[in-house]
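S.K.: sharing a model that was predicted from the sequence below.
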Amino acid sequence: MCRSIRTLREPYAEEVTPADIEAAALQYVRKISGFRAPAAHNAEAFHAAVAAVADATRTLLDQLVVRGGPAPAARPAPDGR
């Protein structure tokens, strides 16, 4: 996997923004597909993959429990609620 992808989970990242998640998802899809930018006929599949990876990443980060940290339900939602 690409070494330049930042670790987004606690304690390595104090705050993870939606932009951080989108950037990581885009970098992952680029790496897997081999395309920096897809051709027009592949754009829909490429962008759908980025969205799916970003959703999976949000779910993963929301559900991870870091030893010594608060339980997932105790953490504030990404939108601050």
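M.R.: Sure, I can see it. Numbers count the residues shown, from 1 in each chain.

S.K.: drop to CA atoms for contacts and neighbour counts, all remaining ones
M.R.: Will do.

S.K.: go through the chain and flag its longest helix.
M.R.: helix 43-63 (DSSP state H).

S.K.: same for it, what does it pack against?
M.R.: Using 3 or more C-alpha pairs under 8 Å, 6 or more residues apart in numbering; DSSP states H and E, the elements in contact with helix 43-63 are helix 18-33.

S.K.: please compare the first structure with the one that follows:
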Amino acid sequence: MVGLLSMAGVLAPVAHAQPCDQTVGESIDAYLNRHPDVRAELDEKGRQEDPGAPNPALSYLERHPNVRQALITLSQQCV
């Protein structure tokens, strides 16, 4: 739980919001590409919960709607 709270703190501020013409998936992917530490944490948590997942971060987000919602909220912030 502490890891999720710290991740939420990392996800909250957005220095470089995405343009409004991106899909949610594109915006989330762009955010994770700019924050490889967050992607690595999601990948690690996903591998722990589902070792055979082809995309551990996506697998984790599908099982944790609260974290997924934080990423969706980020994706809705426009420049």
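M.R.: Perfect, thanks for sending it. Bear in mind the structure is a predicted one, so any value in this text is a computation, not a measurement.

S.K.: TM between them?
M.R.: TM-score of the superposed chains, computed with TM-score structural alignment, normalised by the length of structure 2, equals 0.35; 59 aligned residues with a C-alpha RMSD of 4.2 Å.

S.K.: hmm, back to that, and the longest helix of structure 1, what's buried?
M.R.: Of all the residues in helix 43-63 of structure 1, those buried under the rule 16 or more other C-alpha atoms under 10 Å are 46-47, 49-51, 53-54, 57-58, 61-62.

S.K.: same deal with stretch 19-32 of structure 1?
M.R.: Of all the residues in stretch 19-32 of structure 1, those buried under the rule 16+ other C-alpha under 10 Å are 20-30.

S.K.: likewise stretch 26-44 of structure 2?
M.R.: Within stretch 26-44 of structure 2, the residues that qualify as buried are 27-28, 31-32, 38-39, 41-44, counting by 16+ other C-alpha under 10 Å.

S.K.: between those residues, which is nearest residue 66 of structure 2?
M.R.: Nearest to residue 66 of structure 2 among the buried residues of stretch 26-44 of structure 2, counting by C-alpha to C-alpha, is residue 42 at 13.1 Å.

S.K.: and the nearest residue to that closest one once chain neighbours are set aside, how far is that from residue 36 of structure 2?
M.R.: Leaving aside its sequence neighbours, residue 42 of structure 2 sits nearest to residue 57 (C-alpha to C-alpha, 6 or more residues apart in numbering; 4.7 Å). The gap separating residue 57 of structure 2 from residue 36 of structure 2 is 12 Å, by C-alpha to C-alpha, to the nearest Å.
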